[in-house]
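Engineer: Coordinates only, no sequence provided:
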């Protein structure tokens, strides 16, 4: 056989094996990033229950922000998504089986310490346009245009915005008649 024939056969076999393997892996990664999957772990269930009553699920716009939207890189960033998902999955399984009792507050602190403003700014892009909220605009300006040594994270101020123990968060847009997201499955 000629060298190019052998090379073509090897490339063809590689594609036939690699494509389904990659597709199944990607599908599994995305399916295990749903709120329902996250809630299947008893340690995380309180966070998912709190998320369901937050404005990231119940809001006037009808937008539902899932766990992976904040806690993982976007799936379009394939390598970063696979790495982060694999790392957190392995870490969580090891902690579940080998560590002592789950410390929810310690886990929350660790998650917030790892948060990057880019995670929030994937959706919240126009932070400086708040004509009726001068204080909020000035606070956001100190994050967007932070001076060296004075950097802030979104979660410094918005600490309990999503994973709160307060029940339905009563922000201005939900004060009158809270919007309840449709189609969410019960945990």
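Structural biologist: Cool, the structure landed. Predicted model only: the values in this text are computed from it and were never measured.
Engineer: C-alpha only now, for contacts and for neighbours.
Structural biologist: Noted.
Engineer: Look up how far residue 103 lies from residue 162.
Structural biologist: According to C-alpha to C-alpha, to the nearest Å, residue 162 stands 18 Å off from residue 103.
Engineer: Same drill for these two, tell me which one is more crowded.
Structural biologist: Neighbours per residue (other C-alpha atoms under 10 Å) separate residue 162 from residue 103, with residue 162 holding more: 19 against 9.
Engineer: What is the longest helix of the chain by residue count?
Structural biologist: Looking only at the chain and at elements set by DSSP state H, the helix with the highest residue count is helix 3-31.
Engineer: Packing partners of that one?
Structural biologist: Counting by 3 or more C-alpha pairs under 8 Å, 6 or more residues apart in numbering; DSSP states H and E, no packing neighbours are recorded for helix 3-31 among the helices and strands.
Engineer: Give me the distance between the residue lying farthest from the centre of the chain and residue 7.
Structural biologist: With C-alpha atoms, centre = their mean as the measure, the chain has its most outlying C-alpha, relative to the mean C-alpha position, at residue 1: 51.7 Å. In this structure, residue 1 and residue 7 are separated by 10 Å, where distance is defined by C-alpha to C-alpha.
Engineer: Below is an additional structure, to be compared with the one above:
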């Protein structure tokens, strides 16, 4: 009788081996997944598409890239959240950039410029919605030494904080060229 029960079920040894295999596969998957995430956060990966080379050229002329301290912000520092959940959302939604590159929507400087206003506003809206979360991974109200700032900057930062503004409310165009607002005629043409 005892022998029949043993042969009908899975032995503890087999269960343990199955657990070890699944656990090991999970570790391998997690490792490869993190390697993939890291690879897609590099400046080289981000600027591999022709349209993103425009952004890189602009960034290279700003204080976020070249400065006295030698600290440079990368694409991921400003455009990819640090926390896992928001990072996954950003990575999934990034498909549209690749899609528009392949579709030819933004594959030349001229086409890119035609869409710059809309693209910038989408980024600005996202930054407002998350209280400039990626800016705050380097810059924080609490760590600002207002006394070391010019009087104008000190007054503006103090007012902005009191008014509940976020970084992007005042610092548009800090890392990329700020687009001109389209004329009403341009907007009407797009809608036709």
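Structural biologist: Received the coordinates, thanks. Note that the structure is predicted; figures quoted are calculated from it, not measured.
Engineer: What is the burial count for the aligned partner of residue 58 of the first structure in the second structure?
Structural biologist: Aligned counterpart of residue 58 of the first structure in the second structure: residue 66 (TM-score structural alignment). The burial metric for residue 66 of the second structure, expressed as a neighbour count using other C-alpha under 10 Å, is 14.
Engineer: can you pull the contacts of residue 66 of the second structure?
Structural biologist: For residue 66 of the second structure, the set of contacting residues under the criterion of C-alpha atoms under 8 Å, 6 or more residues apart in numbering consists of 60, 72.
Engineer: any idea which element it lies in?
Structural biologist: With elements taken from DSSP states H and E, nothing contains residue 66 of the second structure; it lies in neither a helix nor a strand.
Engineer: How many residues are close by residue 95 of the second structure?
Structural biologist: Applying other C-alpha under 10 Å, we find 11 other residues in the vicinity of residue 95 of the second structure.
Engineer: Residue 155 of the second structure: how many residues sit nearby?
Structural biologist: The number of residues packed around residue 155 of the second structure, counting by other C-alpha under 10 Å, is 13.
Engineer: Distance of the residue farthest from the centre of the first structure relative to residue 9 of the first structure?
Structural biologist: 11 Å.
Engineer: ok, and for the next helix or strand after the longest helix of the first structure, which residues are buried?
Structural biologist: Sequence order places helix 35-39 as the next helix or strand after helix 3-31 of the first structure, per DSSP H and E. Counting neighbours by 16 or more other C-alpha atoms under 10 Å, one finds that the buried residues in helix 35-39 of the first structure are 35-36, 38-39.
Engineer: Closest one to residue 130 of the first structure out of the residues you listed, please.
Structural biologist: Set against residue 130 of the first structure, the nearest of the buried residues of helix 35-39 of the first structure by C-alpha to C-alpha is residue 35 (31.0 Å).
Engineer: Please report the distance of whatever residue of the second structure lines up with the closest one from residue 168 of the second structure.
Structural biologist: Taking TM-score structural alignment, the alignment pairs residue 35 of the first structure with residue 43 from the second structure. Going from residue 43 of the second structure to residue 168 of the second structure by C-alpha to C-alpha gives 22 Å.
Engineer: now swap in residue 19 of the second structure and tell me
Structural biologist: 49 Å.
Engineer: Looking at these two, which is more packed in?
Structural biologist: Ranked by neighbour count (other C-alpha under 10 Å), residue 19 of the second structure and residue 168 place residue 168 first, with 18 against 12.
Engineer: Please consider this matter closed, and thank you.
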